[in-house]
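Asks: Give me a model of this one.
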Amino acid sequence: MGELLASGLHFAEITEEHLAGVLDIYNYYVLNTTVSFHTEPQTLTQMRQSVLNGDPRFKSYVLLQDGELQGYVLITRHKNKEAYDTSGEVSIYLKPGSGGQGLGGQSLRFIEERANELGFHVLVATVCADNEPSRRLFAKHGYEQSALFKEIGRKFGRWLDIVSYQKIIG
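Replies: Presented below is the predicted three-dimensional model:
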């Protein structure tokens, strides 16, 4: 079950059948970019734990266009303390080469609707400061920069900054 949009896009909860494709997308970013701060490829078991966590509030969805996997979007726990339960962390990963087609914006609008239905008040997005496309995406959709952490990660022999954005949705 999912939501079919006019443009042939379809969002559906991630199931076991999607895991290999989702893992391929994520591991591309692990191995080739600073989008992910993992430095080693993830396993199918690790991806399963990440996107099929069993918590009904923290959902993961695939983005399909005409039946083909284009990416995935998820809400994860922002912090593991009860007072944060109305806040979620949003992440979007698009298949390499799928950027610049509006899929990120449609994914963001979709996940905000779901987050609102699930009772979230705030969504947070944390991205590498080098990731200009993601920074533009979140800013364009009403997220405000709320933090900048300098040299907080190291990958490919470089120190990396992260930027956090937030949006009050409900």
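
Asks: contacts, neighbours, all on C-alpha from now
Replies: Fine.

Asks: Please enumerate the strands of this protein.
Replies: Per DSSP state E, the chain carries strands over the ranges 2-4, 9-13, 60-65, 68-77, 87-94, 122-128, 144-155, 158-168.

Asks: name the helices or strands packed onto the third one?
Replies: Applying 3 or more CA pairs under 8 Å, 6 or more residues apart in numbering; DSSP states H and E, we find strand 60-65 packed against strand 9-13, strand 68-77.

Asks: Quick check: which of these is buried the most?
Replies: Highest mean neighbour count among the helices and strands packed on strand 60-65 (mean count of other CA atoms under 10 Å): strand 68-77, with a mean of 22.

Asks: The spatially closest residue to residue 28 that is not a sequence neighbour and residue 40, how far apart?
Replies: Distances taken as CA to CA, 6 or more residues apart in numbering put residue 96 closest to residue 28, at 7.8 Å, once the chain neighbours are dropped. Per CA to CA, to the nearest Å, residue 96 is found 18 Å from residue 40.

Asks: Neighbour count for the two, which is higher?
Replies: Set residue 96 next to residue 40 and count neighbours by other CA atoms under 10 Å: residue 96 wins out with 12 against 9.

Asks: this one as well, want them side by side:
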Amino acid sequence: MASMEPMGLNDLATVTAIFNEAIKAGETTQALEPKTIQQCQSWLLNNKPEYEAYVYREKAEIKGWMALTPFHEREAYSPTVELSVYVTLSARSQGIGNQLAKLGLTRARTLGFHSAMLLLFPQPVYRLNWAKRLGFVERGRLEGVVPIEQGWRDVMLFQLYCI
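Replies: All right, here's what the predicted structure looks like:
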């Protein structure tokens, strides 16, 4: 039986491992180097009630997680939230990411956010199509903003209105 529950301190080791797995695979726009449990705690469990994080648990094992975090540190952007969704590599293509994203969007609406943003790499294309299936609209492309060993990667901006 699977469940989605608010993320807690006891979840952080697995949540951090899943995030670091995505960093190692070059799949995240969030970070270039692996993060510590303390860094993920500060980012995801920041004691701000307007932001939330959830885990997807199946048979007591965390398979993925989602977080609503500030889109930008500037106050004027506070009505906009960034949605992050991560699923462990071994549990991909099972609909877990969809369930987590839909929960995140429901929570963003309930919490009164005006819009939600996704920041995605342009490759693989299936992620862009996933965002569009969720109702996100492509709003732009930031060229050459993420350094990688082979040069620079672009980042795509996707937005969904929550109102």
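
Asks: if we can go back for a sec, so for residue 31 of structure 1, which of the strands of structure 1 sits nearest?
Replies: Closest approach to residue 31 of structure 1 among the strands of structure 1 (CA to CA): strand 144-155, 10.1 Å.

Asks: Where in structure 2 does the closest one fall?
Replies: Per TM-score structural alignment, the counterpart of strand 144-155 of structure 1 in structure 2 is residues 137-148.

Asks: burial measure for residue 94 of structure 2, as a count.
Replies: 10.

Asks: What's the match for it in structure 1?
Replies: Counting by TM-score structural alignment, residue 94 of structure 2 lines up with residue 101 in structure 1.

Asks: Spatially central residue in structure 1, please.
Replies: Central residue of structure 1 (CA atoms, centre = their mean): residue 91, 1.4 Å from the mean position.

Asks: and that residue, what pairs with it in structure 2?
Replies: In structure 2, residue 91 of structure 1 lands on residue 84 (TM-score structural alignment).

Asks: Residue 66 of structure 1 too?
Replies: Match for residue 66 of structure 1 (TM-score structural alignment): residue 59.

Asks: now that match: how far from residue 92 of structure 2?
Replies: 16 Å.

Asks: Equivalent analysis for residue 75 of structure 2, please.
Replies: Counting by CA to CA, the gap from residue 75 of structure 2 to residue 92 of structure 2 is 35 Å.

Asks: about what we covered before: what residues are up against the match of residue 94 of structure 2?
Replies: Going by CA atoms under 8 Å, 6 or more residues apart in numbering, residue 101 of structure 1 touches no other residue.

Asks: Comparing residue 59 and residue 92 of structure 2, which shows the higher neighbour count?
Replies: residue 92 (13 against 9).

Asks: counterpart of stretch 31-47 of structure 2 in structure 1, which residues?
Replies: The aligned range for stretch 31-47 of structure 2 in structure 1 is 38-54, by TM-score structural alignment.

Asks: Residues touching that stretch, excluding its own?
Replies: Applying CA under 8 Å, 6+ apart, the set of residues contacting stretch 38-54 of structure 1 from outside is 14-16, 19-20, 22-23, 27, 30-31, 59-60, 74, 155.

Asks: How about stretch 107-117 of structure 1?
Replies: 63, 73, 74, 75, 88, 90, 92, 123, 169, 170.

Asks: Now the corresponding residue of structure 1 for residue 121 of structure 2. Nearest residue, chain neighbours left out?
Replies: In structure 1, the residue paired with residue 121 of structure 2 is residue 128, using TM-score structural alignment. Counting by CA to CA, 6+ apart, residue 128 of structure 1 lies nearest to residue 162, which is 4.3 Å off, once chain neighbours are set aside.
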